[in-house]
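Participant: coordinates only, sequence not included:
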């Protein structure tokens, strides 16, 4: 390992520590702990996981499954209920904030090397363009 690589490694550890000690990361960990301690929320999450398994089974057959509409409606209603649970909503908000911070760090690092470097976000709403090719839709999304 060269001296440059050692310095780079130390700088990356320093950046990781700064992110980990940021108010955003602390808020994320606190909201996660609160969520994990909330029995009602944990029961709802477990119930949603069970419903998701049933939903995935129904999706294998699509509209031809006799319970397709019932299961699809139930899971959408329960997902909405889950999203409006106070502690779950707080956790999701903190999670999005941390994700945004990490994406910004990744973008800054990538741009410092070259603006041509693509930083995958996994979320098209955070990408600068909706598609950079390779979407497999044949250009129907507007990509070139």
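Facilitator: In hand now; what should we look at? All figures in this text were calculated on a predicted structure; none of them were measured in a lab. Residues are numbered from 1 along each chain as shown.

Participant: hey, let's count contacts and neighbours off CA atoms from now on
Facilitator: Fine.

Participant: Spell out, range by range, the helices that occur in this protein.
Facilitator: Secondary structure of the chain, counting by DSSP state H: helices at 3-20, 23-37, 39-61, 68-83, 86-113.

Participant: outside of the third one, which residues touch it?
Facilitator: What that stands for is helix 39-61. For helix 39-61, contacts defined as CA atoms under 8 Å, 6 or more residues apart in numbering pick out 35-36, 65, 67-68, 71-72, 75, 78-79, 82, 85, 87-88.

Participant: Would you format the helices of the chain as TSV with distance to residue 124 and mean neighbour count included?
Facilitator: Formatted as TSV, the helices of the chain follow (distance: least, CA to CA, whole Å; neighbours: other CA atoms under 10 Å):
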stretch	distance to residue 124	mean neighbour count
helix 3-20	24	12
helix 23-37	22	16
helix 39-61	24	14
helix 68-83	21	14
helix 86-113	12	16
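
Participant: So which of the ones you listed is nearest residue 119?
Facilitator: Proximity of the helices of the chain to residue 119 was assessed by CA to CA; the nearest stretch is helix 86-113, lying at 6.3 Å.

Participant: Okay, one more to line up with it:
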């Protein structure tokens, strides 16, 4: 592929956008939450316990309710998952992860729509909605391109 001025400009713009994302508050919050989750010994114990129980759960699932430990493993796994999910560090990380994913989805939609309104953009979230769609019925007062 021959490099044209337009393709070089597109690559430069993409690189600038990537740097802006990496330097954003959303990414910084994500990194801090990930660090806290990874360095908290209490959180890691909960994650490890759930992981071990999940392996047992997957083994028991092969036999279904006929396995002698089926009820026990099912209950313990659900309790461990709840305990892990209720951990402050895990909950904060999941919120930060969702916030980052929403930012990336929004950027993907903006880029896709700049090419064409009919471009389909996979956001990974079937319920993702942008704040402003074309024809928002406010006459453009919201700032969108109505």
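Facilitator: Ah, there it is. Here the structure is a predicted model, which means the values were calculated and not measured.

Participant: if we can go back for a sec, same list (the helices of structure 1) but as JSON lines, adding distance to residue 119 of structure 1.
Facilitator: Shown next, in JSON lines, are the helices of structure 1 (distance: least, CA to CA, whole Å):
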{"stretch": "helix 3-20", "distance to residue 119 of structure 1": "17"}
{"stretch": "helix 23-37", "distance to residue 119 of structure 1": "21"}
{"stretch": "helix 39-61", "distance to residue 119 of structure 1": "31"}
{"stretch": "helix 68-83", "distance to residue 119 of structure 1": "28"}
{"stretch": "helix 86-113", "distance to residue 119 of structure 1": "6"}
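
Participant: Reformat the contacts of helix 39-61 of structure 1 as JSON lines; add distance to residue 123 of structure 1.
Facilitator: JSON lines is the format used below for those (distance: CA to CA, whole Å):
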{"residue": "35", "distance to residue 123 of structure 1": "24"}
{"residue": "36", "distance to residue 123 of structure 1": "26"}
{"residue": "65", "distance to residue 123 of structure 1": "31"}
{"residue": "67", "distance to residue 123 of structure 1": "31"}
{"residue": "68", "distance to residue 123 of structure 1": "28"}
{"residue": "71", "distance to residue 123 of structure 1": "27"}
{"residue": "72", "distance to residue 123 of structure 1": "24"}
{"residue": "75", "distance to residue 123 of structure 1": "23"}
{"residue": "78", "distance to residue 123 of structure 1": "24"}
{"residue": "79", "distance to residue 123 of structure 1": "20"}
{"residue": "82", "distance to residue 123 of structure 1": "21"}
{"residue": "85", "distance to residue 123 of structure 1": "24"}
{"residue": "87", "distance to residue 123 of structure 1": "23"}
{"residue": "88", "distance to residue 123 of structure 1": "20"}
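
Participant: which outside residues touch stretch 79-94 of structure 1?
Facilitator: Here stretch 79-94 of structure 1 makes contact (CA under 8 Å, 6+ apart) with 24, 27-28, 31-32, 34-35, 38, 41, 44-45, 48.

Participant: what about 6 Å?
Facilitator: With CA atoms under 6 Å, 6 or more residues apart in numbering as the test, stretch 79-94 of structure 1 has contacts from 28, 31-32, 35.

Participant: swap in stretch 24-31 of structure 1?
Facilitator: Outside stretch 24-31 of structure 1, the residues touching it (CA under 6 Å, 6+ apart) are 91, 94-95, 98.

Participant: Would you reformat these as a markdown table and include distance to residue 55 of structure 1?
Facilitator: Converted to a markdown table, the contacts of stretch 24-31 of structure 1 look like this (distance: CA to CA, whole Å):
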| residue | distance to residue 55 of structure 1 |
| --- | --- |
| 91 | 24 |
| 94 | 28 |
| 95 | 25 |
| 98 | 30 |
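
Participant: Of the residues you listed, which is the nearest to residue 4 of structure 1?
Facilitator: residue 98 (29.3 Å).

Participant: what's the counterpart of the closest one in structure 2?
Facilitator: Matched by TM-score structural alignment, residue 98 of structure 1 corresponds to residue 100 in structure 2.
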